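Q: sharing a model prediction with you, sequence too.
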Amino acid sequence: MLSKILFKGGSNFPGKVALKLDKDILKTVCKNYNIIIITGTNGKTTTTSMVYNMLKDSDKPVITNNTGANMLTGIVSCFVENFSFKKCSKTVYAVIECDEANLTLLADYVTPDIITVTNLFRDQLDRYGEVYTTMDKILNGIKKVPLANLVLNGDEPLLGDLGLPNRTIYYGFKCGLRKSNTVDINADSKFCKKCKHPYKYNFITYSHLGDFYCDNCGYKRPNLDYSIDEIKEKSQDGSLVVIGGNEFYINQPGAYNMYNALCAYSIAKVCDIPESVIHDSLKTQKSSFGRQEIIDVEGREVRIILVKNPAGYNEAINSIKLDKRVFNLAVLLNDNYADGRDVSWIWDVNFESLSSLNIDNVLISGIRLYDMGVRLKVAGLDEKKFILCKDYSKLTDEIKECKQNRVYVLATYTSMIGFRKYLNSKGYIKKLW
């Protein structure tokens, strides 16, 4: 707690100190926990929050690293801060978000009950490389814990037929979200993992996810244990879907949040959480830490949406497109280490689809604001509406001056953190972490 006050953050600091004192401390502090690890490219933080809330709502003792501190130091911090010398007679759960490259490090010290992999997209190419490299990093961790249950996205082609001894549960969609069943040119994992032949699809949800099959070698999507069978309603505020014959309202918009909710549902079923608890928890789920988080800034409804790669960015744009009102748009682009130094990925984002929307002002900020300005101009957005904001003070002042009260903020990771810190310093956010 002291580190968070002194350093305006500190989610990793206790873990760094603890590991200096004892490199094997995780073995001690995580004893007696039923550990659920959530990894993958997109959706980790939101899914972690959903699972945590479901367990809490079912009156099970549970801890989590809910601020997104998902490296080994952040995970150690979570367990250290919750460590007690008293023995608990109840089953205590730990819902842990884990960076894809850190899973193999964590598996050296922890035998989790459940590991879930949400999806695999290109992300931080300078750190991870292509999706096949990321997959190898994850598999290196899973292979160390053959007794862990796997809860995997069956619509993700790389996650089928892994040949592992682990009990494996798959979730996915039984209905499409797009009219076309042709994969986008910039989508990842378009070629069969077995024979490299192009996949075909009975339907696509988004990017390369969907009901895939290879008509050359016969590899196809695995049988699903849990599925979204029907999408009844979609809006900028949430979705009404059918899972296992029952309706669930997901209090977060977009296809990616349907996946997050279905993943959380699948984990909850493995943990024997009652369906009624899952239903009520999803309906009342609050946005977590920059993921569709809504902040009031002088009467302006500022909705912060974390974006970090083409697939996630496109789905964030698709969720905004559900809003037919006039609104303001802020786009923040940084290139710090945690964002990825290479920002060429913004050219794979479908910004062109924004040009037809009712956008009043376009506020552009971040370290690479000029790169983003050029990209949006090429995409066909009206440059007369562009307002360049070189710092968060200018950005906040411009938000206050917006005529329309809704402002969507699309921000990469460190720009999201920086903007939230600034808003916290001005009293618009009460709780930073």
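A: The structure has been received and is ready for your questions.

Q: alpha carbons only for contacts and neighbour counts from here, please
A: Fine.

Q: ok, Ile231 - contacts?
A: 175, 239-242 (CA atoms under 8 Å, 6 or more residues apart in numbering).

Q: so it, which of the three states?
A: The three-state assignment at Ile231 reads strand, by DSSP: H, G, I helix; E, B strand; the rest coil.

Q: roughly how far does it sit from Ile250?
A: To Ile250, Ile231 is 11 Å away according to CA to CA, to the nearest Å.

Q: again with Asn202
A: When Asn202 is compared with Ile250 (using CA to CA), they lie 25 Å apart.

Q: same check on Tyr226?
A: Applying CA to CA to Tyr226 and Ile250 gives a distance of 16 Å.

Q: buried set for the host helix or strand of Thr133?
A: Element membership for Thr133, per DSSP states H and E: helix 131-142. For helix 131-142, the neighbour count (16 or more other CA atoms under 10 Å) marks 131-132, 134-135, 137-139, 141-142 as buried.

Q: just confirm Thr73 is within a strand.
A: No: going by three-state DSSP, the assignment for Thr73 is helix, not a strand.

Q: I'd assumed Gly15 was in contact with it.
A: Yes: applying CA atoms under 8 Å as the test, Thr73 and Gly15 come out as touching, 4.5 Å apart.

Q: the structure to be compared is supplied as follows:
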Amino acid sequence: MDKSWMLERRETSQFQDGFNKFLEFCLKNCSDPQKIRCPCIDCGNGVKGNITMIKDHVFCRGFDMSYSKWYWHGELLNDDPYPLGRRGVDDFESNDFDDHPIELLDEAQEEFFHNPEKFDSMVRDADKQLFSGCNKLRLPTMVKFYNIKAENGVSDKCFSQFLAAFKEILPLENCFPESTYEVKKTLSLIGLKYEKIHACPNDCILYRKEYADMDACPECGLSRYKPNKSKEIRKLIPQKVLWYLPLISRLKRLYRSAEYSKNLLWHETGRVKDGKLRHPADSQAWKKVDYINPEFKNEPRHLRLGLAADGVNPHRSLSSRHNSWPVFLVMYNLPPWLVMKMKFMMLSLMISGPKQPGHDIDVYLAPLIDDLKELYENGWGDTLCSRYL
């Protein structure tokens, strides 16, 4: 008998035993069995999938032999300064409102300060069962379904048809919503507001403050509204619009949550301070801001915000010449595993096209700058957006 064949078979058997132990370890430590990182040579722990996919990949392509410490799958490292297994866990990936609807209502309670009856109605709605004997509640179910709609780009018409069909499947006496309008009307009560600010098509001014009541740009003379070519009396349509999501109300929401407030202090309370560069707080830029503003340094709750802006094509077509420009704020106070999560990247401005604002982007940043000044000067958390970060 060929001894090399016997040796190869024995090594294959040992590999299968070891790989099965690896899969057991993954299932034991994963937060979602459908989102386990694949350790094959091609994926290199960069692609997520279920156990079946991982088996197919590893047996066809081979296991990445350089991956000896399974830190992407829950193994702790002895020299790891943050031994929390965070590398393999997608913190706050799910919507925690699904299971705790009252917490979000508590955070939004200030919005109902002048209308407490409406807030009481929302609380009762949050506690309402979909139907008798069901352990699922109406409000968190609406949030979960609407998140699915938004993530997959489902149209309002299709979503309404789906809700109506699902309502027919449930028992007769149920409170499941039957239209997109009903869902939006309910969720708008607890959502954060946004502002639509008219802008000059040549990016000269925003129609706010002293320009709020003007019908034409004082610099270039262009009309504020599109011309009405029909003889019918119609609602005036602005030529260009800036969508602004007020910053102060969103920061208040973050600090009302005990979990988020704790994470916003991580740069001071949870960071390892050994001189190594692991977080923006270890950088010279952060220290320079502290040197320039010594009073700002003394309060760890102060936020360090980074601003990012770039054009996107809203029509999913490479041939389209229409661009929109979103402006995001990133909070550097957060731990490294949260700072770039979509949940904590705050969309602050949306500048409509068709062309990029270019050097005139400062015109559109004015509402955001005003809020930042108010935060810094009037003590609303003393938030500073530094040009050094």
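A: Everything's here; your move. On a predicted model such as this, the values are computed, not experimentally measured, just so you know.

Q: TM-score for this pair?
A: After superposition, the two chains reach a TM-score of 0.23 (TM-score structural alignment, normalised by the length of the second structure), with 150 aligned residues with a CA RMSD of 7.2 Å.

Q: quick one on the thing from earlier: compare neighbour counts for Asn202 and Ile250 of the first structure and give me the winner.
A: Between Asn202 of the first structure and Ile250, counted using other CA atoms under 10 Å, Ile250 has the larger neighbour count: 25 against 14.

Q: one step back: immediately after the helix holding Thr133 of the first structure, which helix or strand?
A: Helix 131-142 of the first structure is succeeded, C-terminally, by strand 149-153 (DSSP H and E).

Q: could you name the helices and strands sitting against that next one?
A: Under the contact criterion of 3 or more CA pairs under 8 Å, 6 or more residues apart in numbering; DSSP states H and E, strand 149-153 of the first structure touches strand 114-117, strand 168-173, helix 255-270.

Q: let's see that with 7 Å instead.
A: Strand 149-153 of the first structure sits against strand 114-117, strand 168-173, with contacts defined as 3 or more CA pairs under 7 Å, 6 or more residues apart in numbering; DSSP states H and E.

Q: between those strands, which one is nearest to Thr414 of the first structure?
A: strand 114-117 (23.6 Å; CA to CA).

Q: contacting residues around that closest one?
A: 35-40, 148-153 (CA atoms under 7 Å, 6 or more residues apart in numbering).

Q: ok, then the element right after it?
A: With DSSP H and E, the next secondary element past strand 114-117 of the first structure is helix 125-128.

Q: residues near Thr141 of the second structure, how many?
A: Per other CA under 10 Å, the neighbour tally for Thr141 of the second structure reads 20.

Q: give me the distance between it and Val123 of the second structure.
A: From Thr141 of the second structure to Val123 of the second structure the distance is 14 Å (CA to CA).

Q: still on that earlier bit, overlap in contacts of Ile231 and Ile250 of the first structure?
A: Common contacts of Ile231 of the first structure and Ile250 (CA under 7 Å, 6+ apart): Leu240.

Q: export the helices and strands packed on strand 149-153 of the first structure to TSV and tack on mean neighbour count?
A: Converted to TSV, those look like this (neighbours: other CA atoms under 10 Å):
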stretch	mean neighbour count
strand 114-117	24
strand 168-173	23
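
Q: in JSON lines: the ones you listed, plus distance to Gly312 of the first structure.
A: JSON lines is the format used below for those (distance: least, CA to CA, whole Å):
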{"stretch": "strand 114-117", "distance to Gly312 of the first structure": "16"}
{"stretch": "strand 168-173", "distance to Gly312 of the first structure": "17"}
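
Q: wait, which of those is closest to Ser365 of the first structure?
A: With CA to CA as the criterion, Ser365 of the first structure lies closest to strand 114-117 of these, at 32.3 Å.

Q: in the helix or strand containing Asn263 of the second structure, which residues are buried?
A: Assessed by DSSP H and E, Asn263 of the second structure sits inside helix 258-264. Neighbour counts over helix 258-264 of the second structure (16+ other CA under 10 Å) mark 263-264 as buried.

Q: for that helix, packing partners?
A: Using 3+ CA pairs under 7 Å, 6+ apart: helix 258-264 of the second structure touches helix 247-256.

Q: which helix in the second structure has the most residues?
A: Longest helix in the second structure, counting residues (DSSP state H): helix 3-29.

Q: circling back to that earlier point, among the contacts of Ile231 of the first structure, name the ones in helices.
A: Per DSSP H, the contacts of Ile231 of the first structure never map to helices.

Q: can you list the residues you listed in TSV and add distance to Ile96 of the first structure and neighbour count?
A: What follows is those, written out as TSV (distance: CA to CA, whole Å; neighbours: other CA atoms under 10 Å):
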residue	distance to Ile96 of the first structure	neighbour count
Cys175	30	17
Ser239	26	21
Leu240	27	19
Val241	27	20
Val242	27	15
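
Q: which of these sits closest to Asn424 of the first structure?
A: Comparing the contacts of Ile231 of the first structure against Asn424 of the first structure with CA to CA places Ser239 closest, at 30.1 Å.

Q: was I right about the closest one contacting Ile250?
A: Yes: if you go by CA atoms under 7 Å, Ser239 of the first structure and Ile250 touch, sitting 5.2 Å apart.

Q: on that earlier part again, closest one of the contacts of Ile231 of the first structure to Lys400 of the first structure?
A: Nearest member of these to Lys400 of the first structure, counting by CA to CA, is Ser239, at 29.8 Å.

Q: re the thing from before, buried stuff in the longest helix of the second structure?
A: For helix 3-29 of the second structure, by 16+ other CA under 10 Å, it's 19, 26-27, 29.
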